[in-house]
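1. return atomic coordinates for the entry below.
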Amino acid sequence: MRIHWLQHADHEDPGCITPWLAQRDAKVGKTCLPAGDTLPSVDAFDALIVMGGPMNIYEHAEHPWLAPEKRFIRAAIEAQRRVLGICLGSQLIADVLGAPVTRNPHPEIGWFDVRLNTQGQAHPLFADWPQTFEAFHWHGDTFAIPPGAQNLACSDACAHQAFVYGHHVLGLQFHLEVTAADARRWYQVNTPAPETYVQAPDRVLPRLDAFALNNRLMCRLLERFLG
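-> From the prediction side, this is the model:
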C-alpha cells in the first residue's frame, strides 16, 4: 500500500492513522504545502490523505500553494486514487468537485454528536456504526455536498459532516484521527473562547476514553476505505 498525505500546519498530522499505516508496512510519503515541498506524481501512490489546517480553502493570496494543491487533488480523483479528506481536506475536495465552501453558522470545536442519515447508515463504510456517535470537531467553515456525491451525516451545529463521491472519495468534517496528545498540542497553538458550540480545553482534554473510541472508529473506517 502506497499512501501520500498532505500537511497544512506543523501541529496537524495524521494522528492515529500513522501507527495504523505502520502496522501494515505501508509506504508513506508526505508533502507539507506551506514548506514548499514538491507534490509527487499521482502514479507514485495508491491513496491520498488530505489533512486539516487553520486556513480557509479560498485564501489563495495568503496561501498561494492552495491552487496547485487543488489541481493535484483533482488529478488524484480523476486517476481513481482513493482520496480521504479530513476537515480542511474535505473542504478542498468539495471545492474541487464543484461545491461551495463557506462559513458555518457556528464554529464547532470540541465533543459533539454526529448523526448518520439514512444514506450514511446504509453505506458499507458505516453500515454497523451507531446512528449517533460522539466525535471531536475543530472547524469554522463547512462544505456543501458536491454534485453526484452522497451526504452521509450531520450534527446540530453543521448540516454536512461527511460525504462520499463514487467508490473512492470520502470527506469527513470531524476528526476521528486526533489523539489526546494531538488535541493538547492544538489547544497550545490556539485556544478559542468558549461559545455555543466551542468547548474549553477542560471539557475536551480529560475525555481520554472518547479520544480512544474515536481512534478505534478511524481505524475501522480505514480498514474499509483503504483495505
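
2. from here on, contacts and neighbour counts on C-alpha atoms
-> Fine.

3. the residue of the chain positioned farthest from its centre: which element?
-> Distance from the C-alpha centroid of the chain peaks at Asp202, with 23.8 Å (C-alpha atoms, centre = their mean). Applying DSSP states H and E as the criterion places Asp202 in helix 201-204.

4. over to Asn214?
-> helix 208-225.

5. grab the most central residue of the protein for me.
-> Short answer for the chain (C-alpha atoms, centre = their mean): Ile86, at 0.7 Å.

6. longest strand in the chain, please.
-> strand 101-116 (DSSP state E).

7. contacts for that one?
-> 57, 91, 94-95, 131-144, 152-158, 161, 196-200, 203-204 (C-alpha atoms under 8 Å, 6 or more residues apart in numbering).

8. just want the angle from that strand to helix 208-225.
-> 100 degrees (axes from the mean of the first three to the mean of the last three C-alpha atoms, to 10 degrees).

9. pull the distance from strand 101-116 to the chain's centre.
-> Taking the mean of its C-alpha atoms, strand 101-116 sits 13 Å from the chain's own mean (C-alpha atoms, centre = their mean, to the nearest Å).

10. and the gap between Gly29 and Ser90?
-> 19 Å (C-alpha to C-alpha, to the nearest Å).

11. what do you get for Arg185?
-> 22 Å.

12. what about the strands in this structure?
-> With DSSP E as the criterion, the chain has strands spanning 2-7, 27-32, 47-50, 82-86, 101-116, 132-143, 149-154, 162-165, 169-172.

13. can I get these in CSV with distance to Ala212?
-> Below are the strands of the chain laid out as CSV (distance: least, C-alpha to C-alpha, whole Å):
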stretch, distance to Ala212
strand 2-7, 22
strand 27-32, 23
strand 47-50, 21
strand 82-86, 18
strand 101-116, 13
strand 132-143, 11
strand 149-154, 21
strand 162-165, 20
strand 169-172, 18
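
14. what's the closest of the ones you listed to Thr179?
-> strand 132-143 (9.7 Å; C-alpha to C-alpha).

15. so the closest one versus strand 149-154, what angle?
-> Using the same axes, to 10 degrees, strand 132-143 lies at 130 degrees relative to strand 149-154.

16. and strand 132-143, what does it pack onto?
-> Under the contact criterion of 3 or more C-alpha pairs under 8 Å, 6 or more residues apart in numbering; DSSP states H and E, strand 132-143 touches helix 88-96, strand 101-116, helix 208-225.

17. before we go on, could you also do this sequence so I can check it against the first one:
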Amino acid sequence: MKREVLAIRHVYFEDLGSLELVLGDRGQLVRYLDVGRARIDAPNPLDTSLMVVLGGPIGAYDDALFPHLNPLLAMLEKRIAAGLPTIGICLGAQLIARALGAKVYPAAQKELGWKALTLTEAGRASALRHFEVDGQSTPVLHWHGDTFDLPDDATRLASTDLCENQAFSWGDHVLGLQCHPEVLVDRFETWLIAYPGDVAESGTDVPTLRADTLKHGPALERAARKMFGEWLDRFEPAK
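-> Have a look, this model is predicted:
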C-alpha cells in the first residue's frame, strides 16, 4: 500500500483544507482526483493509506445525472470491506452512508452556517472530543441540504437540532462527517462567491457568514487538526 492519501474532490475549493496540513506534517502525500477531469474508476481504492471523499453541491442519490457516482460508490464499498481507513465529508459522508446501505434524501431544512455539535457519549470518547473541551463547544461550519439515515452497525458521534446524524463511525476505520471541519478562514470567501443561491435560501446572509467565519474559524482549525491527528494515530502514530 502506498503511503499516499487519495482525495476525491468534486469542487476545487472544497479540498482537505486544515486536514491537509496535518497530513503534510506526517509526510503523507495527497493526490486529488478531480471529478470531471479524470475517470473516477481509474484508481484502485486499496492502493492508498487513506481515502477521503470530499463535499460538493450535488446529491448522493443523483446517479442518473452524475454517472461518476456509481463507480465511486463501488470504490467505497470495496475499500470499507477491506477494512482500510476511509473518511467522508458532507457529500462524502452521505456517499459512505449510501455505500453502507443507508438512505440519503433531502432534509426538511437546509443547514447553513456556524453551529456547535452536540456530541454523544461515543462522540466524547472519540477523536471528536476536541470539538468540546471543558464544557465549551467549538462551532463548526454546516453547509448542506441533504441528510441520511444512520447505517446499520454505525455509531452516531454527533448531532445538531437540524441534523441528527452529523457524524458517525463504522468499525474502527470509517468516519463520516456531515459538517465541514476542514474549512480554512483564508479560503472561505470562495464559498460565498460560489454558492450565493444556497445562502439566500438558508435564511442567513453573506456578511453574517463572513463575520462568523472570522470569529469561529481559527478555533475550528485548531480543533480539527487535533481531531484528525488523533483519528490518524490509530493507524499510524505521529513520529
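
18. fetch the TM-score of the aligned pair.
-> The pair, once superposed, lands on a TM-score of 0.92 when counted by TM-score structural alignment, normalised by the length of structure 1; 225 aligned residues with a C-alpha RMSD of 1.7 Å.

19. number of residues surrounding Glu189 of structure 2?
-> Glu189 of structure 2 has 14 neighbours, counted by other C-alpha atoms under 10 Å.

20. tell me the counterpart of Gly123 of structure 2 in structure 1.
-> Aligned counterpart of Gly123 of structure 2 in structure 1: Gly120 (TM-score structural alignment).

21. ok, so what distance separates its match from Arg74 of structure 1?
-> 24 Å.

22. show me which of those two is the more surrounded one.
-> Counted by other C-alpha under 10 Å, Gly120 of structure 1 and Arg74 do not tie: Gly120 has more neighbours, with 22 against 18.

23. got the contact list for the more buried one?
-> Phe126, Ala127, Asn151, Leu152, Ala153.

24. isn't the last one up against His160?
-> Yes. Distance between Ala153 of structure 1 and His160: 6.1 Å, which falls inside the contact criterion (C-alpha atoms under 8 Å).

25. looking at these two, which one has more neighbours?
-> Ala153 (23 against 20).

26. quick check: the gap between the counterpart of the more buried one in structure 2 and Gly123 of structure 2.
-> Under the alignment by TM-score structural alignment, Ala153 of structure 1 pairs with Ala158 in structure 2. Remark: distance between Ala158 of structure 2 and Gly123 of structure 2 (C-alpha to C-alpha) = 6 Å.

27. drop anything exposed from the contacts of strand 101-116 of structure 1.
-> 57, 91, 94-95, 131, 134-144, 152-155, 157-158, 161, 197-199, 204 (16 or more other C-alpha atoms under 10 Å).

28. give me the number of residues near Ala219 of structure 2?
-> 15.

29. what distance do you get for the nearest residue to it once chain neighbours are set aside to His173 of structure 2?
-> Nearest residue to Ala219 of structure 2 in three dimensions, chain neighbours excluded: Thr138, at 6.9 Å (C-alpha to C-alpha, 6 or more residues apart in numbering). Separation of Thr138 of structure 2 from His173 of structure 2 (C-alpha to C-alpha): 24 Å.

30. have a look at Gly29 and Ser90 of structure 1 and say which one is more surrounded.
-> Ser90 (29 against 14).

31. mind listing what's buried along stretch 102-109 of structure 1?
-> Asn104, His106, Pro107, Glu108, Ile109.

32. want to throw those residues into CSV with distance to Pro64 of structure 1?
-> CSV is the format used below for these (distance: C-alpha to C-alpha, whole Å):
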residue, distance to Pro64 of structure 1
Asn104, 24
His106, 27
Pro107, 25
Glu108, 27
Ile109, 27
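
33. corresponding residue for Arg187 of structure 2 in structure 1?
-> In structure 1, Arg187 of structure 2 lands on Asp182 (TM-score structural alignment).

34. that match contacts Pro14, doesn't it?
-> No. Asp182 of structure 1 is beyond contact range of Pro14, at 9.5 Å (criterion: C-alpha under 8 Å).

35. alignment lookup: Ala64 of structure 2 to structure 1.
-> Checking TM-score structural alignment: Ala64 of structure 2 goes with Ala61.

36. what's the distance between its match and Met55 of structure 1?
-> 12 Å.

37. what does Asp25 of structure 1 give?
-> On the measure of C-alpha to C-alpha, Asp25 of structure 1 and Met55 of structure 1 end up 32 Å apart.

38. His144 of structure 2 -> structure 1?
-> By TM-score structural alignment, His144 of structure 2 lines up with His139.

39. returning to that earlier point: just the angle between the longest strand of structure 1 and helix 88-96, please?
-> Going by the same axes, to 10 degrees, strand 101-116 of structure 1 makes 120 degrees with helix 88-96.

40. against Leu176 of structure 1, how distant is the closest residue to Gln119 of structure 1 other than its chain neighbours?
-> Leaving out its chain neighbours, the residue that sits closest to Gln119 of structure 1 by C-alpha to C-alpha, 6+ apart is Leu152, at 5.6 Å. For Leu152 of structure 1, the distance to Leu176 of structure 1 equals 15 Å [C-alpha to C-alpha].

41. do the same with Asn151 of structure 1
-> When Asn151 of structure 1 is compared with Leu176 of structure 1 (using C-alpha to C-alpha), they lie 18 Å apart.

42. those two: who's more crowded?
-> Neighbours of Asn151 of structure 1 and Leu176, each counted by other C-alpha under 10 Å, are more numerous for Leu176; the result is 27 against 22.

43. residue in structure 1 matching Val104 of structure 2?
-> In structure 1, Val104 of structure 2 lands on Val101 (TM-score structural alignment).

44. what about that match, neighbour count?
-> 21.

45. ok, Cys219 of structure 1 next?
-> Cys219 of structure 1, neighbours per other C-alpha under 10 Å, totals 19.

46. contacting residues for it?
-> Cys16, Ile17, Trp20.

47. isn't the first one up against Asn215?
-> Yes. Cys16 of structure 1 lies in contact with Asn215 (C-alpha under 8 Å); the separation is 6.1 Å.
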